[in-house]
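Visitor: What follows is a predicted protein model with its sequence.
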Amino acid sequence: MTGGTGTIGSAVVRELRDRGHHIVALARSEEASARIRDAGASPFPGDLRDPAGWTDRAMSCDAFIHAGASFSDKMAEIDRKAMQAVLRAATFRKKQLRLIYTGNIWLYPASPEVPLSETTSFDPLPALSWMTGQIRSLQTALNLSVSIIHPSFVCSARSGPIAYMAQALRSGKPFKTRARPDTVWSLISDEDLARLYADVLEGRNFRLSLLATALPAITVQEIASWVEARLGGTLKLKTIAASEDVDPRHDLDAGLARSQAVSANKATRLLKWSPQLDTIETLVDHLLAETEPAI
């Protein structure tokens, strides 16, 4: 897998390890290798930007999970090059390669009142317009069996909106975001998302496209209010505008202002997947309990 030290990838590594799988994760530094070993996986030296160095190793595995991204101005170019290399390498396999590709909720339009579903047509952010073509090319490849997972806002103890709001409150600073207080977000914990990845990987019906969320719709103000209730104090929300010199083709933060309600009915129906942290109270309590200083 790629992205094994990221928010999504590290949670997936832990979940697959606990289910008895052997995971080989790409690592481009000694620090990343150490973190991967600590998580219970085997690091393989390589860089997402240079797929020639790791595609052969990937093809020796039973499945491939792509959870890595550069989040740079060259993200589209890097991702295309990596997936093209995977496509070429997979032609030499005797059986189709199972591939889980990580999409993005911002491939879908704003829809604050009617929950998005897998049948909703794409209307991506300019910064993610390349990904729709990438997904189509993977889904139509004869040598791959592909599932696409589109996570909503992923929340962990150290990243995501709840963690960042808690950091702002504890430091006495405002929480700065492109969203307004009434902007609608959908949330999922890294642990619940990792269980979905593992369920897809182990499932019989593999060719899937799934939206992944545990809290289908909640306003930014509501999230902030629960963080305040958990930690005490007052959290000021500050809406910021895009910088005038930001190219929309590279402006991923624009997605923060996109109001979206999301349905995960397909995942729960087909896979019997059931998120455990499915209320804002349980999600906030679980994540912030992990980061509270010892007394």
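Guide: Happy to help now that I have it.

Visitor: drop to CA atoms for contacts and neighbour counts, all remaining ones
Guide: OK.

Visitor: residues touching residue 279, list them.
Guide: Shown in contact with residue 279 (CA atoms under 8 Å, 6 or more residues apart in numbering): 214, 215.

Visitor: That one and residue 155: what is the separation?
Guide: Distance of residue 279 to residue 155, computed by CA to CA, to the nearest Å: 13 Å.

Visitor: Check residue 233 too.
Guide: For residue 233 relative to residue 155 (CA to CA), the value is 21 Å.

Visitor: ok, and here's another one to check against it:
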Amino acid sequence: MNVFLTGASGYIGRAVARRLVAAGHRVTALTRSPGAAAAAQEVGAIPFVGEMGEPVSWQAMAWSHDAAVHIAQEHSSDGPAKDALAIETFIKASMVGRSRALIYTSGVWVLGNTPDAPADERASTVGAAQVSAWRSYHETLVLRARSDQLRTVVLRPGIVYGGRGGLVDLFFETARDEGAAAFIGDGSNRWSLVHLEDLAELYVLLLEGQASGVYHAVDSAPMTVRNIATACSQAAGAHGSVRSVPLAEARSSMGAMADALVMDQAVTAPASAALGWSPSRPTFDAAGAFLQWSH
């Protein structure tokens, strides 16, 4: 299959590109710099220079592909608007081009806090984290675009770990550099995790199948942040030492991101399981993650 991919030089995108190429697909990666192009080539993708927020620079190329996998996210005030433009362009691909599938990357933060019961793919997004609230509407754009010509998928990864680039890296870094893994708040809130390679496998499964709708990518064991930090500290040689950063202090440097990191989330993935997806790492592997991170 010919796949048009955004975000191929990023943390998740590189793993997905590598896995798609390994599965025999031809991947064209939207890139906007020589460095990003080189990163895409390293994992077997074919770079195509363009700017996500300027679809005229890449829409013809996207429309010539069988499917689109949209992972890129620009962390700026213009990011949501550029994301919407990209979605609109990919939807048009089914009308004027050959594209027949669109996989859109969202995230479990659109679910907000889930203190009462685990949230599956049918859960409401009314309480989405402030930093992700715009994604709920973009998910709707994607899902409503489903037609006889276009299969649409929204994929919501949990907190991704493995290699270098995920949020869990912060625990390893502070444990190594400060002697204690630092987390925000009291650490009693839960995260739902997924290993990077298991996530990449789900992208391939969704691309090669016929599924539409919302799918979660999380392992089977939500953990408190304190326990995650403790495991990372132990793996990093800091003997399980951890320390709490007050939420107010974290907000002063991280803004609304700090509030997202203290959300209590237990998320499940029954729809993904029904497709046959089963994470090879059903629980958090701190030792393995540290080994990957440190090399």
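Guide: Now that the structure is in, tell me what you want to look at. Computed from a prediction, not measured in an experiment: that's the story for all the values here.

Visitor: So after superposing, what's the score?
Guide: The TM-score (TM-score structural alignment, normalised by the length of the first structure) is 0.89; 285 aligned residues with a CA RMSD of 2.1 Å.

Visitor: what about residue 233 and residue 155 of the first structure, which has more around it?
Guide: Neighbours were counted for residue 233 of the first structure and for residue 155 using other CA atoms under 10 Å; residue 155 has more, 24 against 13.

Visitor: Does residue 135 of the second structure belong to a helix, a strand or coil?
Guide: Secondary structure, DSSP: H, G, I helix; E, B strand; the rest coil: residue 135 of the second structure is helix.

Visitor: Looking at the first structure, name the residue matched to it.
Guide: Aligning on TM-score structural alignment places residue 135 of the second structure opposite residue 131 in the first structure.

Visitor: State whether that match and residue 75 are indeed in contact, as I suppose.
Guide: No. In this structure residue 131 of the first structure lies outside contact range of residue 75 using CA atoms under 8 Å: 10.0 Å.

Visitor: which residues are common contacts for those two?
Guide: Going by CA under 8 Å, 6+ apart, no residue sits against residue 131 of the first structure while also sitting against residue 75.

Visitor: Would you mind measuring from residue 282 of the first structure to residue 289 of the first structure?
Guide: To residue 289 of the first structure, residue 282 of the first structure is 10 Å away according to CA to CA.

Visitor: Residue 130 of the first structure too?
Guide: According to CA to CA, residue 130 of the first structure stands 38 Å off from residue 289 of the first structure.

Visitor: out of the two, which sits in the busier spot?
Guide: Neighbour totals were compared for residue 130 of the first structure and residue 289, and residue 130 leads with 18 against 13 (other CA under 10 Å).

Visitor: Distance of the nearest residue to that one once chain neighbours are set aside relative to residue 143 of the first structure?
Guide: Among residues not flanking residue 130 of the first structure along the chain, residue 76 sits closest, at 6.3 Å (CA to CA, 6 or more residues apart in numbering). Here the criterion is CA to CA. By it, residue 76 of the first structure lies 22 Å from residue 143 of the first structure.

Visitor: ok, and for stretch 110-130 of the first structure, which residues are buried?
Guide: By 16 or more other CA atoms under 10 Å, the buried positions in stretch 110-130 of the first structure come out as 110, 112, 115-118, 124-130.

Visitor: For it, measure first residue to last.
Guide: One end of stretch 110-130 of the first structure sits 18 Å from the other (CA to CA).

Visitor: Helices of the stretch 151-295 of the first structure, start to end?
Guide: In the stretch 151-295 of the first structure, the helices defined using DSSP state H, counting those that start in this stretch lie at 161-171, 190-202, 220-231, 265-271, 280-289.

Visitor: Just give me the residue right at the centre of the second structure.
Guide: The second structure has residue 157 as the residue nearest its centroid, 4.7 Å off, counting by CA atoms, centre = their mean.

Visitor: just the strands in the second structure please.
Guide: Along the second structure, counting by DSSP state E, strands occupy 2-6, 26-31, 46-49, 67-70, 101-105, 151-157, 159-161, 181-184, 190-191, 193-195, 213-217, 223-224, 242-245.

Visitor: Which other helices and strands does the first one contact?
Guide: If I follow you right, that is strand 2-6 of the second structure. Under the contact definition 3 or more CA pairs under 8 Å, 6 or more residues apart in numbering; DSSP states H and E, strand 2-6 of the second structure sits against helix 11-22, strand 26-31, strand 67-70.

Visitor: now these in a markdown table, with mean neighbour count and distance to residue 44 of the second structure?
Guide: Formatted as a markdown table, those follow (neighbours: other CA atoms under 10 Å; distance: least, CA to CA, whole Å):
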| stretch | mean neighbour count | distance to residue 44 of the second structure |
| --- | --- | --- |
| helix 11-22 | 22 | 6 |
| strand 26-31 | 26 | 8 |
| strand 67-70 | 26 | 16 |
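
Visitor: State the distance from residue 75 of the second structure to residue 68 of the second structure.
Guide: For residue 75 of the second structure, the distance to residue 68 of the second structure - CA to CA - is 21 Å.

Visitor: Give the aligned equivalent of residue 29 of the first structure in the second structure.
Guide: In the second structure, residue 29 of the first structure lands on residue 33 (TM-score structural alignment).

Visitor: how many other residues sit next to its match?
Guide: Neighbours around residue 33 of the second structure, by other CA under 10 Å: 14.

Visitor: which residues does it contact?
Guide: residue 49.

Visitor: Residue 49 of the second structure versus that one, what's the distance?
Guide: As judged by CA to CA, residue 33 of the second structure and residue 49 of the second structure stand 7 Å apart.

Visitor: swap in residue 82 of the second structure?
Guide: Taken as CA to CA, the span from residue 82 of the second structure to residue 49 of the second structure is 16 Å.
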